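Q: take a look and give me a structure for this.
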Amino acid sequence: MKKKTLILISLLGLGIFFAIYNFNRYPKKVVAQILYTVDDRVFAFVDKNIQDFGFADIFRKVKESGDYGIRLSLEDNKNDKLNIINFQSPNKKESYYLERREVDHKIKTYGEKIVNSDVYLYRRDISDLPLYIDRNTMVNLARDSKVMFDLGYDITNKKLFLPPVSLSEKNTELKKYVKKEWAGTIRRTKVKKLSGRSYEVQVRSKDLKDLFAKIEDFYYEEDYFPYTYLADLLRREFAKISRDLDKRDQIIFYIYTDKDRNLLRLKSDDNKYAIAIKNYMELKLPDTRIYIEPEENEKLRTLKGKINNRSFRMSYNPDSKILIYHDGKTLINARFYNFVRSKKFKLIADIDGGEIKKLNLNFYTIPEKINREKNYIEVLKLKEEDWRKLIGDEKDEK
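A: Next comes the predicted model:
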């Protein structure tokens, strides 16, 4: 009896082993694993060709922890200015965003600070003091108040004033949000292994459109920088892709990998779509093409290529920390300061031929401490007449 039991257990173990082995070699799963690592491959390419900075390490840190700090200043050719300060630390549930615009010598300031459930809104057009909102009581208090409506916020948005999360956690949220559309796309997608390192993937156009629409919805509901900017970018690019997909029932992709299953090239059968990450990098979408390759240039780190039909060249001198970019229309002279590999840098750039003429950027992988405000106005607890007086005074000043 014991011998039979041992044989059965052994057979069951072998069955499980081969099931896992075959599942890991299942073409759909292999292709999914290949595509999941594209962002890491992009940063590895940049890191390899523009050394010193540790871009891949920076991306890994920000992706895993979500901690970063940005100070950005821009000045355009009309002498209008934009200043942005953005710090966040998801583990501490803290974020701070402040945007200051100067247009025709008129200054507008907007921002918010989130520390756990405490929210402080910076609205200098209303008050010099921050406007305080407790997210735990926000929905109930807003039912008896017009404050949120007057400020332009939708309290039905479940992501409103949420503390930040890391990129890894955001990706997990995205996968859950598009689970139905992703599962349907995978189920109806046909994957054929052509050789040891190549695959053919047939996807229904409708499935891709539904998936893109769901991804766009996910980022549209996001309430904080940089996802608000990402949402606008996705909306523009997805609109171009959607118009192209309307013209076809399906799209066929060919995927080529190296021996370690790293993506080398993905392209559609009509070559309208392509991603290549080899000793060069290429991205093709409808109406968009970006091609980048390294160039031997003595001690300089040089990249050249094309953005659509415009050729460019960018060189970085690791000794002087000077970077020069030109594409026939735009010339950028930039220099890096306070540089600590994989941790922080400061960039000052002068730009000719573009809408922006000056750019200053400070970047940190360790953000500054974000503290609660000591003085503020608890706006959702204001009486109606006090709130009307507050915004009425602001209107009178205008």
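
Q: every contact and neighbour count from this point should use C-alpha atoms.
A: Will do.

Q: so when I look at N271, I'm seeing a strand, right?
A: No - secondary structure assignment (DSSP: H, G, I helix; E, B strand; the rest coil) places N271 in coil, not in a strand.

Q: to compare against the first, here's another:
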Amino acid sequence: MKNKRIFIGLFLVLALALSFYKFNTYPKKVVANAIYSVEGRGMDIVDDYFDGLDISSLYYKIKSEGNMNLSLFIDKGIFYKEKWQYILTNDVSNKSKYLLKKYSGVNDYSEFHEESVINNEVYIEDSKFSPYVFYIDTNTMNSLSNNSTALGDMGVDINSPNLFSVPQSLSEHNHMLKKYVRDEWNGLLRSTKVRTISKGNYKIVLDSDKFKALMDKTFEFYKTRGDFSYEKIAEFFNSRKKKLDQDLLNRDELELFMEIDDEGNLKKVYSMDKDYLLDLDNNFWLILPDINIKLSTEENENYNTIFGSFNGREFRMSYYPITQKLIYHDDKNLKIHADFSEVNKGKSFKFSSKLKGTLYNRVDLRLSTKPDAIKKKRNSIEILKLDQKQWDELKKGMK
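A: This is a model prediction of the structure:
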């Protein structure tokens, strides 16, 4: 189901482009508003399915305030003996963030990277590089780096535009994104044509090169953020857009048709060749180059069910609101038994799952709108204030 975000993401990019300036023509306003309705309708579907969790309130709170605490644990099981742990904390109010990446494998091998940013103070601990906690003051980082090779020796790019930056709210983030892709937005906006066919039916013509340029620039922005979560977003989309890129290169224009209901909500958007489709009028159907996802929902007395297929792979997923349990199985023998616990409606939850028919044995997730306290580290070494001889001696000791 996560792949549906690819198509919605593309049209949110289009929505941003269409809404960046005030439009003089009515059809563009109607189309932009319809595209923006997708997010709200999507969250309504999530709330209806996961009845009682109020996930939309949690989502919108994180989106508006930026504060969050996320913990992910992945276990490959007894045979592979591999485990991953990720913790990401963003505290926008206190201008601080925390990241932990930890891996353990066979023969008791383990490694981790831990990074805390509190205003201008940075604490780094990396098992692959050092047993010590390193301290960096970002106020003096650039000037002190002129006489030190420490950051370069650690593999840190001092020229990264968002190196050790404090977290931002989504509104601040979106402002930076708009500024970064301004030229591409303007180019797409000027070339986009929207024509009314009949009431609730519109034709949209996009310049393929300009649309691709906007997408590429957007992904470039995420890559340069210097933030683990944004980097993963960029990796996720980049790994799945090669077919889309190739398709756009083979088209001078991307011609889409949109259907909108009387309330201004998006019902369907599609190309005549059916290579592109997002149908929200009949449950959910998404078609992109090399992707075909179809979903339908069913409400029963004690549980809610989604029937679906992904590129021909049939699956069924049922959620039981009273017990807060989830059961998934498909025609490739993948089975997932999961449950939600420690639920604070609209604020936090824990998701625990056991898997069969795949390499992974267990996946656990915690998500909260309240960030854990991020504390300064004691007994740290301010590496940029070491002279080169002291740094070289420290490196020898680490080796």
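
Q: helices of the stretch 51-200 of the second structure, start to end?
A: Here the stretch 51-200 of the second structure has its helices, by DSSP state H, counting those that start in this stretch, at 55-65, 141-145, 150-153, 170-180, 182-191.

Q: quick one: the fourth one to chain centroid distance?
A: What that stands for is helix 170-180 of the second structure. With Cα atoms, centre = their mean, to the nearest Å as the basis, helix 170-180 of the second structure stands 15 Å off its chain's centre.

Q: corresponding residues in the first structure for that helix?
A: Aligned using TM-score structural alignment, helix 170-180 of the second structure spans residues 167-177 in the first structure.

Q: the shortest one now?
A: When the first structure is aligned by TM-score structural alignment, the counterpart of helix 150-153 of the second structure is residues 147-150.

Q: from E293 of the first structure, how far out is the residue lying closest to L74 of the first structure once chain neighbours are set aside?
A: The shortest distance from L74 of the first structure to any non-neighbouring residue, by Cα to Cα, 6 or more residues apart in numbering, is to L359 (4.7 Å). From L359 of the first structure over to E293 of the first structure the distance is 25 Å, taken as Cα to Cα, to the nearest Å.

Q: which one's more surrounded, these two?
A: L359 (20 against 17; other Cα atoms under 10 Å).

Q: contacts only, for the more buried one.
A: By Cα atoms under 8 Å, 6 or more residues apart in numbering, the contact list for L359 of the first structure reads L72, S73, L74, E75, L347, I348, A349, D350, I351.

Q: number of nearby residues for K81 of the first structure?
A: Quick note: K81 of the first structure (other Cα under 10 Å) scores 20 neighbours.

Q: which residue packs closest to the counterpart of it in the second structure, ignoring adjacent ones?
A: For K81 of the first structure, the aligned position in the second structure is K83, judged by TM-score structural alignment. Distances taken as Cα to Cα, 6+ apart put D75 closest to K83 of the second structure, at 4.5 Å, once the chain neighbours are dropped.

Q: tell me if I'm right that that neighbour and K102 touch.
A: No - counting by Cα atoms under 8 Å, D75 of the second structure does not reach K102; the two are 11.9 Å apart.

Q: what's the overlap in contacts for these two?
A: Jointly contacting D75 of the second structure and K102 under the rule Cα under 8 Å, 6+ apart are W84.

Q: ok, longest helix in the second structure?
A: Looking across the second structure with DSSP state H, the single longest helix is helix 26-49.

Q: how big's the offset between that helix and the first structure?
A: On superposition with the first structure, the mean distance recorded for helix 26-49 of the second structure (mean Cα distance after the TM-score superposition for the first structure) is 2.4 Å.

Q: noted, bye for now.
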